[in-house]
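A.B. asks: Need coordinates for the following:
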Amino acid sequence: MTTPEVTVRPATADDLEAVAAIYAHYVHHSTVTFDLVPPTVDDWRRKHGEVTARGLPFLIADQGSEVVGFAYLAPWRAKPAYRHTAEDTIYLAPTATGRGTGAALLEALLALADSSGIRQTIAVITEDGEGSLVLHRRFGFTEAGRLEAVGYKHERWIGTILMQRPLPG
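C.D. replies: I've put the predicted structure just below:
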């Protein structure tokens, strides 16, 4: 899938250093993730291996030769009855926001989710993630619930919004 200047493709091991750098920015400078310490490149290698071993997509958005975003699906919960439900994760380089890159990643992710046997997709978005809320609503996600003050980061309590989208499968 391609948008102006952005190509979405499966992630490779060579991309994971860029993935780690993009995510580290949000760990250090925002509350859109509740991680307090950025995962290492080795942590991302493990995550990439786990995701792809389950037949789930882990995608990269390229602009030219630069990785400007990533997205993946991961199991929603470990119990076997949840095996057809996945949680999406999308992060963009700070310079890549507002250009359709998130939409390109989410569109590709949802298309691959359906072919991976996923029937429900969940998004867990912090209350500070307005851009992510707008993006998910645009793709048919609806609010499924709220959890108030469940995370503490940068000296304040933060809630999350759960969004859900069924897939046609």
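A.B. asks: For the rest of this, base every contact and every neighbour count on C-alpha atoms.
C.D. replies: Noted.
A.B. asks: what's the spacing between R146 and P166?
C.D. replies: Distance, R146 to P166, using Cα to Cα, to the nearest Å: 18 Å.
A.B. asks: hang on, I meant L109
C.D. replies: Using Cα to Cα, we find L109 at a distance of 13 Å from P166.
A.B. asks: Among those two, which residue is more densely surrounded?
C.D. replies: For L109 versus P166, the count of surrounding residues by other Cα atoms under 10 Å is larger for L109: 22 against 16.
A.B. asks: what helix or strand does that one sit in?
C.D. replies: Using DSSP states H and E, L109 falls within helix 101-115.
A.B. asks: tell me what that helix is packed against?
C.D. replies: Helix 101-115 is packed against strand 2-3, strand 6-10, strand 58-63, strand 66-75, strand 85-92, with contacts defined by 3 or more Cα pairs under 8 Å, 6 or more residues apart in numbering; DSSP states H and E.
A.B. asks: what's downstream of it, the next helix or strand?
C.D. replies: strand 120-126.
A.B. asks: Let's see this one next, to set against the first:
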Amino acid sequence: MRSRTVFAVAALAAAAFAVQGSSLRWTPKEGDEIRYLTVGKLDVGNIQAEITTTNLHRVLRVDPDGSILVEAKPVEGKAVYNGTELPVRGMTTQTKYGPAGEIKEIVGDRADATGYRMANLTSFHAPGKAVAVGDTWTAEGKSDAKTGAVAWKVDYKV
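C.D. replies: Reported below is the predicted structural model:
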């Protein structure tokens, strides 16, 4: 009986969490690692292409002002174009993020407009409010003449 009660309380708590929502925020510590999969689908000359990469991000430093230095390293990747699979080789970069998660600087071989664009698209941009399962939000950024980054937009869904 006791185990049923514990299960029922846990189920109710989980249901309440799903309805109420939760705040999503990244609060990294030095040494934290995140591995994630990115899938991009696009049309190239009316031909469907898909790029799939697995990346490892490691927090190298968290500064007192809340800025974060992260190393991004590709683990594996492939592109499929017109039915042909090709390997994708990424480059290791270091990115400094501001306290609000905005990109301050990229150091490495991809410290160009393309590197900033990809960093903006693959970074996590937390919602400004609590979210529940099924909720969506959008993050957007303007072009930056200093870095060469173009305007960007990312849509999220929980």
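A.B. asks: Can you pull the TM-score for these?
C.D. replies: Put the two chains on top of each other and the TM-score (TM-score structural alignment, normalised by the length of structure 2) is 0.33; 94 aligned residues with a Cα RMSD of 5.2 Å.
A.B. asks: Give the buried residues for the helix holding L109 of structure 1.
C.D. replies: Using 16 or more other Cα atoms under 10 Å as the test for burial, helix 101-115 of structure 1 gives T101, G102, A103, A104, L105, L106, A108, L109, L110, L112, A113, D114.
A.B. asks: what's the angle from it to strand 85-92?
C.D. replies: Using axes from the mean of the first three to the mean of the last three Cα atoms, to 10 degrees, the inter-axis angle of helix 101-115 of structure 1 relative to strand 85-92 is 160 degrees.
A.B. asks: picking that back up, between which two of the buried residues of helix 101-115 of structure 1 is the distance greatest?
C.D. replies: T101 and D114 (20.5 Å; Cα to Cα).
A.B. asks: Relative to R4 of structure 2, how far out is W137 of structure 2?
C.D. replies: Separation of W137 of structure 2 from R4 of structure 2 (Cα to Cα): 37 Å.
A.B. asks: Can you check which helix is longest in structure 2?
C.D. replies: The residue-count maximum for a helix in structure 2 (DSSP state H) belongs to helix 2-20.
A.B. asks: got a list of contacts for whichever helix or strand comes after it?
C.D. replies: From helix 2-20 of structure 2 onward toward the C-terminus, using DSSP H and E, the following helix or strand is strand 33-44. Contacting residues not belonging to strand 33-44 of structure 2 are listed as 48-59, 122 [Cα atoms under 8 Å, 6 or more residues apart in numbering].
A.B. asks: and with 6 Å instead?
C.D. replies: Residues outside strand 33-44 of structure 2 that contact it (Cα atoms under 6 Å, 6 or more residues apart in numbering): Q48, A49, E50, I51, T52, T53, T54, N55, L56, H57, R58.
A.B. asks: after that strand, next one along is what?
C.D. replies: Going down the chain from strand 33-44 of structure 2, the next helix or strand is strand 47-62, by DSSP H and E.
A.B. asks: Quick one: work out the angle between that next one and strand 33-44.
C.D. replies: Interaxial angle of strand 47-62 of structure 2 relative to strand 33-44 (the same axes, to 10 degrees): 150 degrees.
A.B. asks: Going by contacts, tell me the helices and strands next to the next helix-or-strand element following strand 47-62 of structure 2.
C.D. replies: Counting by DSSP H and E, the next helix or strand C-terminal to strand 47-62 of structure 2 is strand 68-81. Counting contacts by 3 or more Cα pairs under 6 Å, 6 or more residues apart in numbering; DSSP states H and E, strand 68-81 of structure 2 packs against strand 47-62, strand 84-87, strand 93-97.
A.B. asks: what's the angle from the last one to strand 47-62?
C.D. replies: Just to be clear, that refers to strand 93-97 of structure 2. 70 degrees.
A.B. asks: Now tell me what touches strand 93-97 of structure 2 from outside.
C.D. replies: By Cα under 6 Å, 6+ apart, strand 93-97 of structure 2 touches S67, I68, L69, V70, E71, A72, I103, K104, E105, I106, V107, G108.
A.B. asks: Repeat that for the longest one.
C.D. replies: Contacting residues not belonging to strand 47-62 of structure 2 are listed as 30-43, 68-81 [Cα under 6 Å, 6+ apart].
A.B. asks: Give me the buried positions along it.
C.D. replies: 49-62.
A.B. asks: Please consider this matter closed, and thank you.
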